[in-house]
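K.L.:
Sequence and predicted structure below; questions after.
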Amino acid sequence: MHRLGYKCMWLLASLLCVSLAAEGEVTEPSAPSRLRLLTEPLPPLSYLEGDKATGYAVELVEQLKSRVGEDASIEVLPWARAYSVASQLPNVLLFSTAVRDSRRSQFDFVGPIATARIMVYKLATDTEIPASLDAVSQLGSLGVYRGSPSQRILNTHGVKNVEVSSYPLQSLRQLLAGRVRYWCQADLAVSMLLSQAGTNELAISPLFELERVELYLAFSRGTPAATVQKWHQALSDFQEEGDFVRLYEKWFNMSAENTSSHILWHLKPED
């Protein structure tokens, strides 16, 4: 009888260990098995038309998707949210992304896919024509959107009177309404943003260029190297076949400055 009781206790203990081990396996976080595609609302690079993602970068990624055999849908999120997701999870493609030192340890970059000039704009009716960022910052506030190259540049120069919005269209509307005096924005997006705001290029005037930025496809840390290489090969083929130039001219009515691509692998701590 005692022997049978010991056997039952041993069996129950064994089952409990198996159960706990299985429980540990379920709760252990695992990487997504498929690539997640994230972008921001920045027309004409990427934006929503109804509930459908469209734009130059969206169309480019859709073309590359078919070449690499990827079928995930493209998600359009506010930049800060999209960047947060890509910074924390593997198997995320974030686009269109500028390369910064602070991002080199977090992402593998494929590109460039576009070149943008970061410009400062004023209302056409504003008669003051400041020639430098220092002069601008003394005359009034600047509108930018959160997480943009524009915000980073202004922060680097120590500009304090900055109004930060969640979307670039909000910043433009602040300029048009007189809530900010100047607007800092990538030139590629200006024409379509003006159209969305119900106006055109005659409403504003460019003052000067702050920086020229190349934009890339950014693959989050932990994404397999083979995946990054596959997308790079697809982009290279797309460029060599002439489709890249045609797509760029379709959306921007100008020639692409870069028609070849490369991979910038993420930097490891010892690098």
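P.N.:
That came in fine, so what should we check first?
K.L.:
switch to C-alpha atoms for all contacts and neighbour counts from now on
P.N.:
Will do.
K.L.:
Counting by contacts, list what the top helix by length along the chain packs against.
P.N.:
Longest helix in the chain, counting residues (DSSP state H): helix 2-27. In terms of contacts (3 or more C-alpha pairs under 8 Å, 6 or more residues apart in numbering; DSSP states H and E), helix 2-27 is not packed against any helix or strand.
K.L.:
another structure for you, compare them:
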Amino acid sequence: MRPRLMIVLLGCCLRALPAIAQTEPEIHALTEALPPLSYDENGAHKGFSNELLQMMLHDSGLRAAIQVKPWSRALREAQQVPNTMLYLAVRTPEREEMFKWVGPALPLAIELFRLGGPRALPYTSLDDARRAVVAVARDTPGQKMMERQGFVDNQNLMLTNDEAQSARLLYAHRVQFSVGVGLFQRYAARQQGQNPERLDSVQVLDDSTRFYFAMQKDSNPDYVARLQAALDKIKQDGRYAALLKRYNHP
């Protein structure tokens, strides 16, 4: 009886293999911990970009396996394997040929910040920042902007791991300015027990910044087209506007 039972069980397992293979997700999605866009809470992926991605996957009929990694590592890995998605990523001329782009998903300005209040540092131009130290997240468009303006790492530029660290250094007075996105840095300040209203924007460095879902350049074009169509539909039927409103983004 036992050999026959084992044969029957083995046959059942073999018949189930195609079904298991079919459940493999089509997309390997990489993101960073960047609240309120993307963060993990009790094992669940939360935040604006994760909610938007889930809507797009539902409407497109695609599935994704999501991993949270440091931004620099995610950026490197997303360029290597087809059907890998990096989100959300700023679309820049330097990155244009690296990916196929789905979006735009979110418009966000890149700004230069100081701590406001009675003791706020005077600011009239970037020359004031050049004589100070500016924190900016590594491997971001903000870093490229500052370097093009003549800022140098370990001199008047301090590279950080993410926007939250930039905000932490600014509130701790270890730097005099920070570069990044107000939505991210104000959220980080609030999470760190600081008053986000003290974050004072002194100059908009780029107000044309657009965040996208970036697919590795050799990814299946059908997947890219289905995701773009899903995003377009979400924008048209009101779900996108409702999501922006829920995250207090104009």
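P.N.:
Now that the structure is in, tell me what you want to look at. It should be emphasised that the depicted structure is a prediction, and the values quoted were computed from it without experimental measurement.
K.L.:
Which stretch of structure 2 lines up against the next helix or strand after the longest helix of structure 1?
P.N.:
Going down the chain from helix 2-27 of structure 1, the next helix or strand is strand 36-39, by DSSP states H and E. Mapping strand 36-39 of structure 1 onto structure 2 (TM-score structural alignment) gives residues 28-31.
K.L.:
what about the matching stretch, how far off from structure 1?
P.N.:
Compared with structure 1 after the fit, stretch 28-31 of structure 2 shows a mean deviation of 0.9 Å (mean C-alpha distance after the TM-score superposition for structure 1).
K.L.:
how much space between the aligned partner of Ala242 of structure 2 in structure 1 and Ser66 of structure 1?
P.N.:
When structure 1 is aligned by TM-score structural alignment, Ala242 of structure 2 is paired with Arg246. Look at Arg246 of structure 1 and Ser66 of structure 1: by C-alpha to C-alpha, to the nearest Å, they are 18 Å apart.
K.L.:
which of those two has more neighbours?
P.N.:
Neighbour count, other C-alpha atoms under 10 Å: between Arg246 of structure 1 and Ser66, Arg246 has more, with 15 against 11.
K.L.:
I'd assumed that one was in a strand, is it?
P.N.:
No. Applying DSSP: H, G, I helix; E, B strand; the rest coil, one finds Arg246 of structure 1 to be helix, outside a strand.
K.L.:
okay, now Leu169 of structure 2: neighbour count?
P.N.:
Neighbours of Leu169 of structure 2 (other C-alpha under 10 Å): 19.
K.L.:
give me the element the corresponding residue of structure 1 for it is part of.
P.N.:
Aligned by TM-score structural alignment, Leu169 of structure 2 pairs with Gln174 of structure 1. Using DSSP H and E, Gln174 of structure 1 maps to helix 168-176.
K.L.:
And that helix against structure 2, how far off on average?
P.N.:
Its aligned residues in structure 2 lie a mean 1.1 Å from helix 168-176 of structure 1 after superposition (mean C-alpha distance after the TM-score superposition for structure 1).
K.L.:
Pull the residues that contact that helix.
P.N.:
42, 122-123, 143-145, 163-165, 180-183, 185, 193-194, 196-197 (C-alpha atoms under 8 Å, 6 or more residues apart in numbering).
K.L.:
Tell me which of those residues fall in helices.
P.N.:
If you go by DSSP H, those have Leu193, Leu194, Gln196 in helices.
K.L.:
residue boundaries of the strands in structure 2?
P.N.:
Taking DSSP state E as the criterion, structure 2 carries its strands at 27-31, 39-41, 44-46, 64-68, 84-90, 99-107, 110-115, 134-137, 157-160, 177-180, 199-206, 210-216.
K.L.:
Just send the ones you listed back as a markdown table, with distance to Ala21 of structure 2 and mean neighbour count too.
P.N.:
A markdown table is the format used below for the strands of structure 2 (distance: least, C-alpha to C-alpha, whole Å; neighbours: other C-alpha atoms under 10 Å):
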| stretch | distance to Ala21 of structure 2 | mean neighbour count |
| --- | --- | --- |
| strand 27-31 | 14 | 22 |
| strand 39-41 | 27 | 14 |
| strand 44-46 | 24 | 15 |
| strand 64-68 | 14 | 15 |
| strand 84-90 | 18 | 26 |
| strand 99-107 | 26 | 20 |
| strand 110-115 | 43 | 23 |
| strand 134-137 | 39 | 27 |
| strand 157-160 | 41 | 20 |
| strand 177-180 | 42 | 29 |
| strand 199-206 | 45 | 17 |
| strand 210-216 | 23 | 23 |
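K.L.:
Excluding chain neighbours, give the residue nearest to the equivalent of Leu62 of structure 2 over in structure 1 in space.
P.N.:
Aligned by TM-score structural alignment, Leu62 of structure 2 pairs with Glu70 of structure 1. Nearest non-adjacent residue to Glu70 of structure 1, counting by C-alpha to C-alpha, 6 or more residues apart in numbering: Leu35, 7.8 Å away.
K.L.:
cool, Trp101 of structure 2 as well?
P.N.:
Excluding its sequence neighbours, the residue lying closest to Trp101 of structure 2 (C-alpha to C-alpha, 6+ apart) is Ala214, at 4.9 Å.
K.L.:
Now tell me what touches the match of strand 36-39 of structure 1 from outside.
P.N.:
Contacts for stretch 28-31 of structure 2 (C-alpha under 8 Å, 6+ apart): 38, 64-71, 74, 78, 83-88.
K.L.:
Count the residues that sit near the closest residue to Asp71 of structure 1 other than its chain neighbours.
P.N.:
Counting by C-alpha to C-alpha, 6+ apart, Asp71 of structure 1 lies nearest to Lys65, which is 6.8 Å off, once chain neighbours are set aside. For Lys65 of structure 1, the neighbour count with other C-alpha under 10 Å is 17.
K.L.:
Please apply the same query to the one 5 residues further on.
P.N.:
A count of nearby residues for Glu70 of structure 1, using other C-alpha under 10 Å, gives 15.
K.L.:
so who does Gln67 of structure 2 touch?
P.N.:
Taking C-alpha under 8 Å, 6+ apart, we find Gln67 of structure 2 in contact with His28, Ala29, Leu30, Thr31.
K.L.:
ok, 10 Å please
P.N.:
Counting by C-alpha atoms under 10 Å, 6 or more residues apart in numbering, Gln67 of structure 2 touches His28, Ala29, Leu30, Thr31, Glu32, His45, Ala74, Leu86.
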